[in-house]
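Q: Pasting a predicted model and its sequence here:
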Amino acid sequence: MLHLRLITPAEKTDDVVRLIEKTVGATHLVVMPGAARHPAGDVVMCDVAREAGDELIGALRKLDLDKTGSIAVENIDLSLSERADKAEDDAPGEGVDAVIWEHLTDATHEESTLSITYLAFLTLATMIAACGVVLDNAILIVGAMAVGPEFGPLAALSTAIVQRHPRLAVRSLIALLVGFAVAMAVTVGFTWFMDAVDLFHKSDLEGDRPNTAFVYAPDAFSFVVAVLAGIAGTLSLTSAKSGALVGVAISVTTVPAAANAAVALAYGDMSQTVGSTDQLLLNLLGIVLAGTLTLLFQKWLWRKRR
């Protein structure tokens, strides 16, 4: 269930109430006339089944409530109510399959912001992965994958394509391009420093690396895994099951490939630099393609069910 808290101008309250009352899956309607102060207006609250939430939110936006008042949406973790149970039963479809597009757009917009924190996490993840490729340590590689925040902009890019949101697409591309460029540049400097203090050696990079050689040797499986991870990650976001994102993060080799490219570039090994870059681009393409197709399928399936 979702909880909606609305601030409505007094002249629109009746329209909002009628809309909620007509929505199958909405219940627990509360109206508090004149309760809002900034902006001034009435406060309307209700609970709605997740599968009916996107339709109701869209209808409220058509009333310009997001401009003249306020629409706040929260997830309800526990609701002990026969009316709520009936509302969920009456609403078409299953809540776990429903996509709240406004929530998805807002969440991915935040995740695709080129912030200091985003750059720090991506840079640290790439530096950790650099240690992993030089030491041929799979544990460090997995840890770096989990730390990397790059799935946020990738999911935002898929959402922007499906929702035809060019600003979000540009924002996501900037976060990806600038983020990886900064992370790899810092990792090149980090490699030179580690080499200067005799902790990194070129021979380690070019020697046998049974645990990490895959990061600079892209193949068909690289693309297949990226596509599968993109599907899983998108489903995780749209169904609010964020726990699966950790598994998605450690399924793709974006950060390790960027790290290997940076270390190889620092040592002048262009063969590994090119191979790692190809691996990085292949994974990015697979995730975006899979995310976009998954969202399009979810959109089509939900419309068909309704």
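A: Okay, I see it.
Q: For the rest of this, base every contact and every neighbour count on C-alpha atoms.
A: OK.
Q: any idea how far the residue minimising distance to the centre of the chain lies from T254?
A: Closest to where the C-alpha atoms of the chain average out (C-alpha atoms, centre = their mean) is G152, at 3.7 Å. Distance, G152 to T254, by C-alpha to C-alpha, to the nearest Å: 13 Å.
Q: same question, A240
A: Here A240 is placed at a distance of 24 Å from T254 (C-alpha to C-alpha).
Q: Comparing those two, which shows the higher neighbour count?
A: Neighbours were counted for A240 and for T254 using other C-alpha atoms under 10 Å; T254 has more, 27 against 16.
Q: next, the one to line up against it:
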Amino acid sequence: MLHVRVITPVGLTDDVLRLAVECPAVANVTRLAGAAIDPAGDCVEFDVAREGANEILADLRGLGLKESGGITVEEIDLSISAAADEAMEAAPGHSEDAVIWEELAARTSAETRLTWSYLVFLALAVQIAAIGALLDQPILIVGAMVLGPDFGPVAAFCFGVLQRDLPLIGRSLRTLAVGFAVAIAVTLACAVVSRLFGWIEPSMLDDRPLTSFIIHPDRWSFIVAVLAGVAGILSMTARKSQALVGVFISVTTVPAAGNIAVAIALAHWDEVGASLIQLGVNVAGLIVAGVGTLLVQRLLWRRFDVRFTAADGVKTPEGAAAER
């Protein structure tokens, strides 16, 4: 269940209440007259099943409440309510499969921000991956994969393609490109200094049986990236953060970036090209899978995006069952 709080001008309060009361996926509707101070108006609160959230949120947005008031949505960890149980039964589909498009839009938009924390995490991940490549240590490569934050912008890019949102696509590409460029540059600088001090030498990249997969992109690299992309999008839409860790471990974007940096510093030019291909193959696989998964989710969920109507115009669970 989700808890929705609506700040509404007094003139729209009746419309908000009507939408909430008539939606069978909604329960526990509350009106606080005059409770809102800035912007001034009423406060309407209610609980809604995740499966029915898209409809009610779209209707509320259609009233212009984004501009004249506000809509806040929170996850409910526990709800002990017979009315809430009935709302969940009336809502179509299953909560685990429900994709809240407004929520996904907000989350992916946040992932495109080119923040200092994003750059630092990515730079640290690429440096750890570079050390793992030099020492031929898979455990360091895995640690770098988990630390890398690069899937967020990829997911935002996929959502931007689905929505045909060119600004979102542009911000995602900028964050990815700048992030990897900065991370590789920082790692390259550290590698050059390390070579000057004699800490690393070209022979360290000659024989790496445990981490040579970084410089050998093939069909399996693309297949694994596609599978990881599907899992990554599903983990975001289903709010399964544990699964997202597995996605990070599956793709070779960060290790490839780290290998690019040390290969340049140690003049292993053939590995630079191979690592660039590996990076491109993995990003391409993630994007193909991400866009495809979101498209399938949208098409499948439309089966359940029904308008519950009865003869008197009031939405009822019986009307939902009849339509299904």
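A: In hand now; what should we look at? All values derive from a computational prediction rather than experimental measurement.
Q: So E74 of the second structure: helix, strand or coil?
A: Of the three states, E74 of the second structure takes strand under DSSP: H, G, I helix; E, B strand; the rest coil.
Q: Just give the closest residue to it, not the sequence neighbours.
A: Once flanking residues are discounted, E74 of the second structure sits nearest to H3: 5.1 Å by C-alpha to C-alpha, 6 or more residues apart in numbering.
Q: repeat for V246 of the first structure
A: Leaving aside its chain neighbours, V246 of the first structure sits nearest to A146 (6.2 Å; criterion: C-alpha to C-alpha, 6+ apart).
Q: which stretches of the stretch 151-300 of the second structure form helices?
A: In the stretch 151-300 of the second structure, the helices defined using DSSP state H, counting those that start in this stretch lie at 151-163, 166-196, 219-237, 241-250, 253-265, 269-301.
Q: right, so those helices: which one is the most enclosed?
A: Ranked by mean neighbour count, those are led by helix 253-265 with a mean of 28 (mean count of other C-alpha atoms under 10 Å).
Q: List the buried residues for whichever strand or helix holds the residue nearest to V246 of the first structure?
A: Secondary structure assignment for A146 of the first structure, by DSSP states H and E: helix 138-147. By neighbour count with 16 or more other C-alpha atoms under 10 Å, helix 138-147 of the first structure contains the buried residues L140, I141, V142, G143, A144, M145, A146, V147.
Q: circling back: what's the separation between the residue nearest to V246 of the first structure and G247 of the first structure?
A: Distance of A146 of the first structure to G247 of the first structure, computed by C-alpha to C-alpha: 8 Å.
Q: Could you dump the helices of the stretch 151-300 of the second structure into JSON lines and include distance to D15 of the second structure?
A: Putting the helices of the stretch 151-300 of the second structure into JSON lines (distance: least, C-alpha to C-alpha, whole Å) gives the following:
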{"stretch": "helix 151-163", "distance to D15 of the second structure": "28"}
{"stretch": "helix 166-196", "distance to D15 of the second structure": "32"}
{"stretch": "helix 219-237", "distance to D15 of the second structure": "30"}
{"stretch": "helix 241-250", "distance to D15 of the second structure": "37"}
{"stretch": "helix 253-265", "distance to D15 of the second structure": "49"}
{"stretch": "helix 269-301", "distance to D15 of the second structure": "26"}
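Q: To L205 of the second structure, which of those lies closest?
A: With C-alpha to C-alpha as the measure, helix 253-265 is the member of the helices of the stretch 151-300 of the second structure nearest L205 of the second structure (7.8 Å).
Q: Please tell me how far the closest one is from the chain's geometric centre.
A: Centre-to-centre, helix 253-265 of the second structure and its host chain are 26 Å apart (C-alpha atoms, centre = their mean, to the nearest Å).
Q: now swap in stretch 140-159 of the second structure and tell me
A: 10 Å.
Q: Where in the first structure does it align, residue-wise?
A: Aligning stretch 140-159 of the second structure against the first structure (TM-score structural alignment) gives residues 140-159.
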